[in-house]
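**Student:** what follows is a predicted structure for the sequence shown.
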Amino acid sequence: MDAGHEAQPAVAHRRRCAVRRPGVGVSTAASPSAARRWGRRAALAAAAVSGLWALLVALLWWRQEALLFHPRPLPAEHRFEVPADAHEVWVDVPGARLHALHLRLPQPRGVVFFLHGNAGNLDTWFVNTGFYRAQNLDLFMLDYRGFGKSSGRIESEAQLMADVRAAWAQIAPMYAGRQRVFYGRSLGTGLAAQLAAELQPELTVLVSPYFSMAALATEKYPWVPGSALRYPLRTDLALPRVQGRVWMAHGGRDTLIPPDHAQRLQTVQPRAELLLVPEAGHGDIHQHQRYLDALAAALSR
């Protein structure tokens, strides 16, 4: 009996230990549960980030025009401070009426069809008329939809190109047999290159060009998929198809469109001449005498 009574506490002790040990097991069993909770939280966080990314891409898709184009409208009664031989011209296109200024000389040897950048209007772009007069070249400059006195709004690259074609078609008969210069500046370089590939002018001038708008967007916004860009403006595909002379200029201090874009374009069109103006930025290259002298030489050939 004594031995039996002595054995009972030992059994009880082992039972108590057996009861306590599962506590350790509970902690071990909790780890998979915690891992699942963390997994769910991580999945929710990833879904939130993915949703935010998708929302930003969707906004970029629908609001792309607001990011790319910065027009400054003008009232219909606005008077331009231009020489007497510069005339206001209207180009009717589907859904809009486009406004342009046309410098017309008595006996020009040709015309510079100028496609300007993505901001402002003709009030600030139609400058240096004396320079073109000295070259005995007319100057035609168009305001895109929503810019200056032009009505409507830009809705697609196809529409933008159709407007440019319509403007050129309206004045082209005046310059049959004369020098045709398609000039693009910044945004306008992609448009000028595409028009030149279609119509083969004697000279194509691209100032501060981009390799393509798609390439520039990838540099500025690497998180945006290429499929979200509705204005790829593939200068790199158009320029190799241009058969006439190509002259390009770029500012060495251009941070908006780095000069390597022009250098890369020269690799796809080796015949193109390229002038780098080290001290010029993006918006002031036309103020540098080196640029003006080189452009005058290109226009005179």
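**Tutor:** Cool, the structure landed.
**Student:** C-alpha from now on. contacts and neighbour counts both.
**Tutor:** Noted.
**Student:** quick check: which element contains Ala294?
**Tutor:** helix 289-300 (DSSP states H and E).
**Student:** can you give me the buried ones in stretch 173-191?
**Tutor:** Neighbour-count burial for stretch 173-191 flags 179-191 (criterion: 16 or more other C-alpha atoms under 10 Å).
**Student:** so which residues make contact with it?
**Tutor:** 109-118, 161, 164, 192-193, 195-196, 201-210, 212, 233-235 (C-alpha atoms under 8 Å, 6 or more residues apart in numbering).
**Student:** let's go with 6 Å and repeat that
**Tutor:** 109-118, 192, 201-209, 233, 235 (C-alpha atoms under 6 Å, 6 or more residues apart in numbering).
**Student:** circling back to that earlier point, by contact count, what packs against the helix holding Ala294?
**Tutor:** Judged by 3 or more C-alpha pairs under 6 Å, 6 or more residues apart in numbering; DSSP states H and E, helix 289-300 is in contact with no other helix or strand.
**Student:** can you give me how far it is from the chain middle?
**Tutor:** Distance of helix 289-300 from the chain centroid (C-alpha atoms, centre = their mean, to the nearest Å) equals 27 Å.
**Student:** ok so, going back, next step: the buried residues of stretch 173-191 restricted to strands.
**Tutor:** Residues of the buried residues of stretch 173-191 located in strands (DSSP state E): 179-185.
**Student:** which pair of those residues spans the longest distance?
**Tutor:** Maximum pairwise distance among these (C-alpha to C-alpha): 19.2 Å, between Gln179 and Arg185.
**Student:** structure two is appended below for comparative analysis:
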Amino acid sequence: MPQKLNSTHQFSFWQDFKEMNFKMKDGVLLNGVLFKAVNSKGLIFYLHGNAGSLENWGEVAKTYTSLHYDVFMLDYRGYGKSDGSIFSEEQLFQDNQAVYDELKKKYSENKIIVLGYSIGTGMATKIASTNHPKLLILQAPYFSLTDLMKHSYPIIPPFILQYKLATNLYIKDCKMPIVVFHGDEDEIIYYGSSLKLKALFKPQDTLITLNKQHHNGITDNENYRLSIQKILMER
């Protein structure tokens, strides 16, 4: 459910930011925003959910810039001011990797944290599995889209699903610590998804349950804010 923005649209976030454009191999131009923190300790590479655009997702950046991390957010193809349209899972991964490679020219990987929310969690886990960020943070992740479909729509055969986004497979190749946040009243991605992922955790990985939290609004949850402050202050 992308929100499309005109190419001349002017963002007006109430913090220091810089628009960045990235040309993909097929000529498609992707748009992102880099939010700058005072006395930056590194970068959070943020992969957002399936709806909206940076126009609304950008508002969550202040949670992390206030903790001295720059935040980069990318609009996927067809979202916001990004051109084109999503046509395959592999293309999504290639786009994310191309942009990540560009950001690695500015930030050492030992100062990069990958963060994914909702649909972005599978993509975040994939890119963390094939790179070396210092931390992976997942907000309301699915075990896989196939698993989520079986749970939510059991009468529909899963083979028709175009995008698998198999977080359960990617997570096995993630060498960095992983922190998962999930609301136990999530009505979109069932909480049991994170319990299944927990069974695949390394000893240094953590699941933090947000009591009475629904799918939306995790970043505004008081317990989330306290936890993320502690996590980022330690890194």
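**Tutor:** Received, thanks. Computed from a predicted model, the values in this text were never measured in an experiment.
**Student:** could the ones in strands among the buried residues of stretch 173-191 of the first structure be laid out in a markdown table, adding distance to Leu292 of the first structure?
**Tutor:** Below are those laid out as a markdown table (distance: C-alpha to C-alpha, whole Å):
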| residue | distance to Leu292 of the first structure |
| --- | --- |
| Gln179 | 19 |
| Arg180 | 19 |
| Val181 | 16 |
| Phe182 | 17 |
| Tyr183 | 14 |
| Gly184 | 15 |
| Arg185 | 14 |
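**Student:** compared with the second structure, how much does the helix holding Ala294 of the first structure deviate?
**Tutor:** On superposition with the second structure, the mean distance recorded for helix 289-300 of the first structure (mean C-alpha distance after the TM-score superposition for the first structure) is 1.2 Å.
**Student:** which part of the second structure matches that helix?
**Tutor:** In the comparison with the second structure, helix 289-300 of the first structure aligns to the range 222-233 (TM-score structural alignment).
**Student:** now do the strands in the second structure.
**Tutor:** Using DSSP E, strands in the second structure cover 17-23, 29-35, 43-47, 70-74, 112-117, 135-139, 178-183, 206-210.
**Student:** quick one, helices of the second structure?
**Tutor:** Under the criterion DSSP state H, helices of the second structure are mapped to 54-57, 61-65, 89-103, 120-129, 145-152, 167-170, 192-198, 222-233.
**Student:** please identify the deepest-packed of those.
**Tutor:** helix 120-129 (a mean of 25; mean count of other C-alpha atoms under 10 Å).
**Student:** what angle separates that helix from strand 135-139?
**Tutor:** Interaxial angle of helix 120-129 of the second structure relative to strand 135-139 (axes from the mean of the first three to the mean of the last three C-alpha atoms, to 10 degrees): 170 degrees.
**Student:** okay, the angle between helix 120-129 of the second structure and strand 43-47?
**Tutor:** 130 degrees.
**Student:** so where is helix 120-129 of the second structure in the first structure?
**Tutor:** Alignment of helix 120-129 of the second structure against the first structure: residues 188-197, by TM-score structural alignment.
**Student:** and the matching stretch, how far from the second structure on average?
**Tutor:** Stretch 188-197 of the first structure, aligned to the second structure and superposed, deviates on average by 0.4 Å (mean C-alpha distance after the TM-score superposition for the first structure).
**Student:** and Asp83 of the second structure, how many neighbours does it have?
**Tutor:** 19 (other C-alpha atoms under 10 Å).
**Student:** now the residue nearest to His286 of the first structure when sequence neighbours are not counted: how far from Asn128 of the first structure?
**Tutor:** With C-alpha to C-alpha, 6 or more residues apart in numbering as the criterion, His286 of the first structure has its nearest non-adjacent residue at 6.7 Å, and that residue is Leu292. Note on Leu292 of the first structure: its distance to Asn128 of the first structure, by C-alpha to C-alpha, to the nearest Å, is 10 Å.
**Student:** now do Arg153 of the first structure
**Tutor:** Where Asn128 of the first structure is concerned, Arg153 of the first structure sits at a distance of 28 Å (C-alpha to C-alpha).
**Student:** which of those two has more residues huddled nearby?
**Tutor:** Arg153 (17 against 10).
**Student:** map Glu155 of the first structure onto the second structure.
**Tutor:** In the superposition onto the second structure, Glu155 of the first structure corresponds to Phe87 when matched by TM-score structural alignment.
**Student:** correction: the previous question concerned Arg253 of the first structure.
**Tutor:** Per TM-score structural alignment, Arg253 of the first structure is aligned with Glu185.
**Student:** again with Phe211 of the first structure
**Tutor:** By TM-score structural alignment, Phe211 of the first structure lines up with Phe143.
**Student:** cool, Phe113 of the first structure as well?
**Tutor:** Checking TM-score structural alignment: Phe113 of the first structure goes with Phe45.
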